[in-house]
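Novice: below is the structure, and that's it, no one-letter string:
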């Protein structure tokens, strides 16, 4: 039947049928109007969707509602019609999605935008559990405190913005503010925030981490107000004002730990330490280069841990290590990186009078092996330049040789568990034997034990030797009984981690180390001459092996051995060095 009316006339006819509750005839009229129109109007789809809803044909009604949205995403009618039909179909989650989509496209200036948001929030509440309540209002205070104890300071700051009840609870709990941690700050922290935190802690801040905070007057007020309780202070970044930092350290009369991670001069370090008489742990991780050595004004009777990292660029700078260590009688942990001084013939390094437990000298320019205390449990030595180790007292028979040998003789380490050596020249079996197994008598006879026996010594758990060479008279493999690492305290079942990187090591050497090291869990043989056969020997012979590093081992020709080890549950790192040139760079592993 030919259509003789316009879309507008069909719309009016459909409305008449709808008002007379003749919904099927209304659907027919609206359909004729849609088909007669080049571009159907929103009104035709809207009224047909309403008619379908009256006929309980909800799927067709939703389809028309979606057509309305496609025609005009800025018109709120399509979202409202579709959402109302979806509500009748009990598809509230889909309706929420429709309303959310509408709020992205409908202008906030539209009068119906608030209606969209209200319906969205209303449906969201309907989907919430019937008994959903704020946990802060029903949980016991002990349980809430237990949960909040896992929050970081940044989490606490974010949570106190959730609602009024949370804010009130968090602000009134002073224990949550005793650890002022600004390490997560993304922009400069205002003085008001720190003052509020001080007030909320009831002037009882015990630990403070300063980052992106420029107001030293507020920091000084904090140190003064918390002078008896502030024990830990860490600076991550901020303007260097030595005088103000000294004032802060002086005001915090019970300050025990000071960590400074920003650039600072060595003179400033000495000045700060001089004023911090109560300090037990001091770390300066980025000390800038200076023209002269600092003057250490001590003593520091309570200092237990000291970390001084020198400038990362350039040659090691001067540090009066002897003067510093003479004023730290209680020092147990010492780390010095990229320094020079107290390591030459005229003034050798001597730590024997201290009760050190951990000593780390990395990129340190010392020319004579240091005198070490017997209390050491961890020792890491990495000279800035290759350090020659004499094979005996008569080696070259020079004063330098005799001094170096005497320090080795006097540096017996019965409690050592962790040993790391790098950049040594001419290591010998006698060096390891004297250092780890024997304590010579007054006649300096290395064959005579004095005071210690193997049964009273601890065994090594970690051994690392890198970028070093052995004495020319070595005739045995390093892992044999007569070899460099032959002493019983080294190649023992107690050894758990072995690093033997950038050394002369082949499959024959690997075969010798497998049998005595049954409890080895991690091994690093990077940049050595082992092949795939050596990898398989390690995988088969070390039942507890979990990590294996064979980076740069160019004699491993394929992944077969790597896959074999990985099937046994071993994590293997195998990467080849990238070489220069115009060819394609390939990374394996």
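Specialist: That came through, no problem. Just so it is clear, the model here is predicted, and its values are computed rather than measured. Numbers count the residues shown, from 1 in each chain.
Novice: from here on, just use CA atoms for contacts and neighbour counts.
Specialist: Fine.
Novice: for residue 147, give its distance to residue 178.
Specialist: Distance of residue 147 to residue 178, given as CA to CA, to the nearest Å: 17 Å.
Novice: so those two - more neighbours on which side?
Specialist: A side-by-side neighbour count of residue 147 and residue 178, using other CA atoms under 10 Å, places residue 178 first with 22 against 10.
Novice: hmm, the more buried one is touching residue 206, no?
Specialist: Yes. Residue 178 is within contact range of residue 206, at 5.4 Å (criterion: CA atoms under 8 Å).
Novice: end to end, how far does stretch 489-503 reach?
Specialist: Length of stretch 489-503, first residue to last, CA to CA: 21 Å.
Novice: comparison target below:
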């Protein structure tokens, strides 16, 4: 019986012919092998496709390559052979698709996977337009680093996935890792990533903002290891102990700015500041615990910014913080409940303990019995008490200063501290929740001054402040019944001081005041004009109509935004559309809810 030639024999014969460059004979041998095989193999199709390519029959080569893929999707040879033939047919997009399909199906552990990926990358670069050039390959190193420095930290991390070259370049630039900002983290940050980031910076991290980082035991170690760490911001602290905050302050010998948004006690705050008296900027956004006495272990001669935020149930007495912060410039107090002891540190201050360099003072959600004293260096003052502060219409009215549940400590004229507050540098004034607002009070606050050395009371003559014009003013409250309802008339509220309505005015906010269309017309038609620099107007909860919105956008050349929420006289969207058509942003929301149980909100803009 004659011997039958096997598929394996035909394959070996074909390989011999192929090495001898007898491609037609090799093609015939591989074809015979496929006919003799009980089950066709990837190797036979691959070899026959190679012969077709050598004989310039690229269509047949593509067909055999696809058969190889069909037989075994995890074998890289079918993809390489098919894509090669497609490229010779100038079907580049189809070839790129085959490479992508192969990278999807071939295991990354396959010995030829990297070669498949390389061919894919080479073709991708070839198909890219001429301008799509890797900037790292043509720009100077210094320029690339300067460009990357403008990217947010999250984008820096994302660029590590572009390519191995980019990753190698970026991780080798310590300057890009010195500000580790996790504020935009959407998922928990791993311990390994933080270790790598610190190492990429060569332990020369200067700022770290922590969010969604659960490995709180690492934070003190990072603070100790990075000797040039200047700023620490803790935006969330799952499971962080009070002692950890203190350890961070102790370990970071160069720490200048410490911001803590999660809950923290006053006792922990005082420990932080005693451990690091060289701090310049501190913010504590959620002070908890009913502290009755605080001892600030100063002095804190470099401290220029303090923000202490709590809720109305927290009380702070004693410690004389201001006496130990001679260079304090920015103070923000929110949500505190005070005993109103003149000997206490935070409010009302003894006149001689007000920080001499204070330029920004914000007091919000605090129950005040009397208008506070203000330093002459002040540039920005925000007063938004927790309940209306009623201003007597007569400055001679006496007010008792009484701690909660105690006898009165002293009695002073109602406007005593307004009389003795000399504010020549003030450019930003916010007064909210004011009762009995009247021009006389604003005139005393902004334009008249009585030297406290001479008694500072109504019996002494007044002097003109000669102060800077206001750039930002926000008045909210209830007018004194005796005041003219016309806000911008010669006897109106905003005519109280020559510092209010000037060409320097950039933002004007008068929510809930009795402002009408006539008032807006008075404002925009003033001569000389006082609205040439106005950028923001807030007329929420007033009596203006759509006509006022049109007047504002037509008459104010620099206007950028109008807030007109809850203006019930704005009855249609026509005016809103007109404002938007002029390129000015606008908010015009109407809350028609009745009571606190809900309601309907209609958005006009």
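Specialist: Nice, I can see it. Bear in mind that the values here come from a model prediction, so they are computed numbers and not experimental data.
Novice: tm score of chain vs chain?
Specialist: Put the two chains on top of each other and the TM-score (TM-score structural alignment, normalised by the length of structure 1) is 0.77; 541 aligned residues with a CA RMSD of 4.6 Å.
Novice: who's in contact with residue 30 of structure 1?
Specialist: 10, 11, 14, 44, 45, 47, 48 (CA atoms under 8 Å, 6 or more residues apart in numbering).
Novice: ok, how many other residues are close to the aligned partner of residue 362 of structure 1 in structure 2?
Specialist: Under the alignment (TM-score structural alignment), residue 362 of structure 1 maps onto residue 364 of structure 2. Using other CA under 10 Å, the number of residues around residue 364 of structure 2 comes to 18.
Novice: so who does residue 364 of structure 2 touch?
Specialist: 333, 334, 335, 382, 383, 384, 385, 386.
Novice: so for the helix or strand where residue 217 of structure 1 lies, what gets flagged as buried?
Specialist: Per DSSP states H and E, residue 217 of structure 1 falls inside helix 216-225. Applying a neighbour-count criterion of 16 or more other CA atoms under 10 Å, one finds 216, 218, 219, 220, 222, 223, 224, 225 buried in helix 216-225 of structure 1.
Novice: before we move on, the earlier item: now tabulate the contacts of residue 30 of structure 1 in a markdown table and tack on neighbour count, distance to residue 76 of structure 1 and secondary structure.
Specialist: Listed next are those as a markdown table, based on neighbours: other CA atoms under 10 Å; distance: CA to CA, whole Å; DSSP: H, G, I helix; E, B strand; the rest coil:
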| residue | neighbour count | distance to residue 76 of structure 1 | secondary structure |
| --- | --- | --- | --- |
| 10 | 23 | 23 | helix |
| 11 | 24 | 20 | helix |
| 14 | 28 | 22 | helix |
| 44 | 26 | 15 | helix |
| 45 | 26 | 14 | helix |
| 47 | 22 | 15 | helix |
| 48 | 28 | 17 | helix |
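Novice: ok, back up a step: how about the contacts of residue 364 of structure 2, which pair is most distant?
Specialist: Farthest pair in these (CA to CA) is 335 and 382. Separation: 13.7 Å.
Novice: ok, these two, which is more surrounded?
Specialist: Taking neighbours as other CA under 10 Å, residue 335 of structure 2 and residue 382 compare with residue 335 leading, 22 against 18.
Novice: any idea how far the more buried one is from residue 302 of structure 2?
Specialist: Applying CA to CA, the value for residue 335 of structure 2 to residue 302 of structure 2 is 26 Å.
Novice: can you get me a residue count around residue 510 of structure 1?
Specialist: Count around residue 510 of structure 1 with other CA under 10 Å applied: 21.
Novice: again, but for residue 383 of structure 1
Specialist: The number of residues packed near residue 383 of structure 1 is 23, by other CA under 10 Å.
Novice: average offset of the helix or strand where residue 101 of structure 1 lies relative to structure 2?
Specialist: Assessed by DSSP H and E, residue 101 of structure 1 sits inside helix 92-105. Here helix 92-105 of structure 1, set against structure 2 after superposition, deviates by a mean of 3.4 Å using mean CA distance after the TM-score superposition for structure 1.
Novice: packing partners of that helix?
Specialist: Applying 3 or more CA pairs under 8 Å, 6 or more residues apart in numbering; DSSP states H and E, one finds that helix 92-105 of structure 1 contacts helix 76-88, helix 113-127.
Novice: okay, those helices, which one's buried deepest?
Specialist: Stretch with highest mean neighbour count among these: helix 76-88 (a mean of 21; mean count of other CA atoms under 10 Å).
Novice: just checking, what packs against it?
Specialist: helix 42-54, helix 58-71, helix 92-105, helix 113-127.
Novice: which residues in the stretch 201-350 of structure 2 form strands?
Specialist: Using DSSP state E, counting those that start in this stretch, the strands of the stretch 201-350 of structure 2 run over 207-210, 231-234, 257-260, 264-265, 281-284, 287-288, 305-315, 330-337.
Novice: OK, contacts around residue 247 of structure 2?
Specialist: Per CA under 8 Å, 6+ apart, neighbours of residue 247 of structure 2: residue 220.
Novice: which position in structure 1 aligns with residue 584 of structure 2?
Specialist: Mapped onto structure 1 by TM-score structural alignment, residue 584 of structure 2 lines up with residue 570.
Novice: I'd like the distance between that match and residue 116 of structure 1.
Specialist: The spacing between residue 570 of structure 1 and residue 116 of structure 1, counted by CA to CA, is 57 Å.
Novice: strands along the stretch 451-589 of structure 1, start to end?
Specialist: Here the stretch 451-589 of structure 1 has its strands, by DSSP E, counting those that start in this stretch, at 462-466, 497-501, 522-524, 547-549, 571-573.
Novice: tell me which of the buried residues of helix 216-225 of structure 1 is nearest to residue 331 of structure 1?
Specialist: Of all those, residue 223 has the smallest distance to residue 331 of structure 1: 26.0 Å, by CA to CA.
Novice: is the closest one in contact with residue 255, as I believe?
Specialist: No. Here residue 223 of structure 1 lies out of contact with residue 255, judged by CA under 8 Å, at a distance of 9.4 Å.
Novice: anything in contact with each of these two?
Specialist: Between them, residue 223 of structure 1 and residue 255 share these contacting residues under CA under 8 Å, 6+ apart: 230, 249.
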